[in-house]
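Trainee: below: sequence and its predicted model.
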Amino acid sequence: MNNKKKVISALLIIALVVIAVTTFINKKLDINKNTLDDNIPGYEVKSDSPQSVGLGKPAPDFTLKTLDGNTMTLSDLKGKKVILNFWASWCPPCKDEMPYFQEYYKKYAKKDNVEIVAVNLTFNDNLTNVENFVKSYDLTFPILLMEEEGLNLTYKIYTIPSTFMINTKGEIEKQILGPLDLDTLRDYITNLE
């Protein structure tokens, strides 16, 4: 009988420990979930950062194939403000920001003399996934395919999404790491030459 009480006491202690640990873990997960749900906006790369591509300098030129089979050259957009975005279909923050890019493109891009150029890291993605992603978000701005590494190194893309705000002279004015929302996009474009 005495052993039975000890076993029951031990089981109760174990049950209480399991409940305490489970409660602690659930609270931590809720904190992390709430942090993720806040969709922390991207942050600007400073000109003295090792990740800076060269603020105030001409954006490195490139030509890439578009999803619809044409090609696009960045320097052909000189005279327009350009939002240059690097992304992948498997990237959760990219999924968060794309509806805002589409909304901006649809409502404001023409009026603001802006072109959005979304470069998919296709060498690290899957073309079918890219097509499905574009279709599911009903994206209408140009989607470029980086099928081989190289441009990502030129632009120092270590984090996606990465976005560059390029002025009408073709110079990089802002470099942003992380997701953007509609208000942030509009603020950056409003202050762009």
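Mentor: Good, I have the coordinates.

Trainee: hey, let's count contacts and neighbours off CA atoms from now on
Mentor: OK.

Trainee: distance of Thr23 from Leu29?
Mentor: 10 Å (CA to CA, to the nearest Å).

Trainee: what touches both of those two?
Mentor: Among the neighbours of Thr23, none is also in contact with Leu29 (CA atoms under 8 Å, 6 or more residues apart in numbering).

Trainee: putting a second one here so we can go through both:
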Amino acid sequence: MNSIKDKLAGMRWLLVKPGKFFDDVARNGSYWDGLVFVAFLALLVGFGAVLGDPTLSPDMVLADGAKVALVLFVGMLVITAVWGLFSALIGMKMRPRIAVALTFKEALQRCLRIVCFALAPIALLFFHGQLLVGLALVGVLVLSVIGVSKALSIKIIPALIVQALVCGSIVGGAALAVDSFFKDPEFQARRSRSYPAKKLIGKPAPDILISPTGGTPIHLSELKGKVVIIDFWATWCPPCRFGLPMVSEVASKYKDKGVVFYAIGDGSINQEKLYLEQRKIDAIASSSNAEGFEAFMVQAIPETIVIDKEGIVKAVHIGLSQNEKEELTSEIEASLAGK
């Protein structure tokens, strides 16, 4: 398959006769073809994630879709690299003695090419639905079993065992990493210190200009006497979409006690306001100039700041923690009590 037309024609075998397709890919496939295919999947799923969002303008759909697709592309490349490596390592141990000689390098190259195309069912995620997520995962497993069987010249059952071990290793390793991330105090402390914004804790908050939607711009110093929550976020950021409602839920409990919550985005403020309203997120949609993001040393989002009544930075949250709501509640109550 040399020309683009021939390559597209050859893709039909992936669904019609996956065994034939993977046999050809394993022996004659190109890394570039695999990379292009993964990039196509990332674009498809990335734009699928934002196309159904009525709060986004066409310009924001294009920008947010591209950002989500880039994150997905990098993530999928990492997954394929680890998946291909483990498949080759375990699969080589299960090859029959009578099989044609195959070096580990050749096995690894074949498995990497196979895994790229085995991700094809992820395209179902362009459409939203839990059932489709399940079907996509099952489809990936089925194709990877067929692909590894062809790549390493092993039977289906051993190939299924290989993929079960590989998936278990990857998922188990990820689970241990997440558990360590959330529970290891030393690891968390090192991570916290690594972000420049953490240096702001215990110091007067930078006097940035906050511009609420439809309101009068206000300097942060004018809000002394109130506990201020600031969340730097973006509509394209999955952790922001997940975390913003949690911050809002906590902050709204103390709204009558002088707690104000500003959600400062990096895009169109009117679109962000519509996003918050449609999801019933109780936050003041606001914007700030580049100096505002720089003053709070925003390097990763979401970044959530808790500022006490005296204008002192009480806490800085980067990303999401396992006990996000509990930590925010404790910090807000301490700030209200003047502790």
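Mentor: In hand now; what should we look at? The structure presented is a predicted model; accordingly, all values stated were derived computationally and were not measured.

Trainee: need the TM-score from the superposition.
Mentor: The TM-score (TM-score structural alignment, normalised by the length of the first structure) is 0.73; 179 aligned residues with a CA RMSD of 3.5 Å.

Trainee: tell me if I'm right that Trp13 of the second structure and Phe21 touch.
Mentor: Yes - in this structure Trp13 of the second structure lies within contact range of Phe21 using CA atoms under 8 Å: 5.3 Å.

Trainee: to which residue of the first structure is Ile301 of the second structure aligned?
Mentor: In the first structure, the residue equivalent to Ile301 of the second structure is Ile160, according to TM-score structural alignment.

Trainee: just give me the neighbour total for that match.
Mentor: Close neighbours of Ile160 of the first structure, defined as other CA atoms under 10 Å, add up to 19.

Trainee: excluding chain neighbours, what is closest to it?
Mentor: Trp87 (5.6 Å; CA to CA, 6 or more residues apart in numbering).

Trainee: which ones are touching the one you found?
Mentor: Here Trp87 of the first structure is in contact with Cys94, Ala118, Val119, Asn120, Leu121, Ile160, Pro161, Ser162 (CA under 8 Å, 6+ apart).

Trainee: spatially nearest residue to Cys116 of the second structure (excluding sequence neighbours)?
Mentor: Gly34 is the one closest to Cys116 of the second structure (CA to CA, 6+ apart), at 5.3 Å.

Trainee: ok, that neighbour touching Arg113?
Mentor: Yes - counting by CA under 8 Å, Gly34 of the second structure does reach Arg113; the two are 6.0 Å apart.

Trainee: if you count surrounding residues, which of the two has more?
Mentor: Using other CA under 10 Å as the criterion, Gly34 of the second structure and Arg113 rank with Arg113 on top: 27 against 19.

Trainee: which one of Trp13 and Phe21 of the second structure is surrounded by more residues?
Mentor: A direct count of neighbours by other CA under 10 Å for Trp13 of the second structure and Phe21 places Phe21 higher, at 22 against 14.

Trainee: what helix or strand is the more buried one on?
Mentor: helix 18-28 (DSSP states H and E).

Trainee: the first structure: matching residues for the helix or strand following that helix?
Mentor: Per DSSP H and E, the first helix or strand lying C-terminal to helix 18-28 of the second structure is helix 31-51. Alignment of helix 31-51 of the second structure against the first structure: no match, by TM-score structural alignment.

Trainee: packing partners for helix 31-51 of the second structure?
Mentor: When contacts are defined as 3 or more CA pairs under 8 Å, 6 or more residues apart in numbering; DSSP states H and E, helix 31-51 of the second structure packs onto helix 58-93, helix 104-118.

Trainee: re earlier: what's next to the helix holding Phe21 of the second structure, contact-wise?
Mentor: 10-11, 13-14, 110-111, 113-114, 143, 146-147, 150-151.

Trainee: columns distance to Ile229 of the second structure on top of those, output as CSV?
Mentor: Shown next, in CSV, are the contacts of helix 18-28 of the second structure (distance: CA to CA, whole Å):
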residue, distance to Ile229 of the second structure
Gly10, 55
Met11, 51
Trp13, 54
Leu14, 51
Arg110, 52
Cys111, 49
Arg113, 48
Ile114, 48
Leu143, 48
Ile146, 52
Gly147, 51
Lys150, 56
Ala151, 54
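
Trainee: among those, which one sits closest to His219 of the second structure?
Mentor: Arg113 (54.9 Å; CA to CA).

Trainee: counterpart of that closest one in the first structure?
Mentor: By TM-score structural alignment, Arg113 of the second structure lines up with nothing at all.

Trainee: now Lys253 of the second structure
Mentor: So Lys253 of the second structure corresponds to Lys107, using TM-score structural alignment.

Trainee: next one: Ile210 of the second structure
Mentor: Using TM-score structural alignment, the equivalent of Ile210 of the second structure in the first structure is Leu64.
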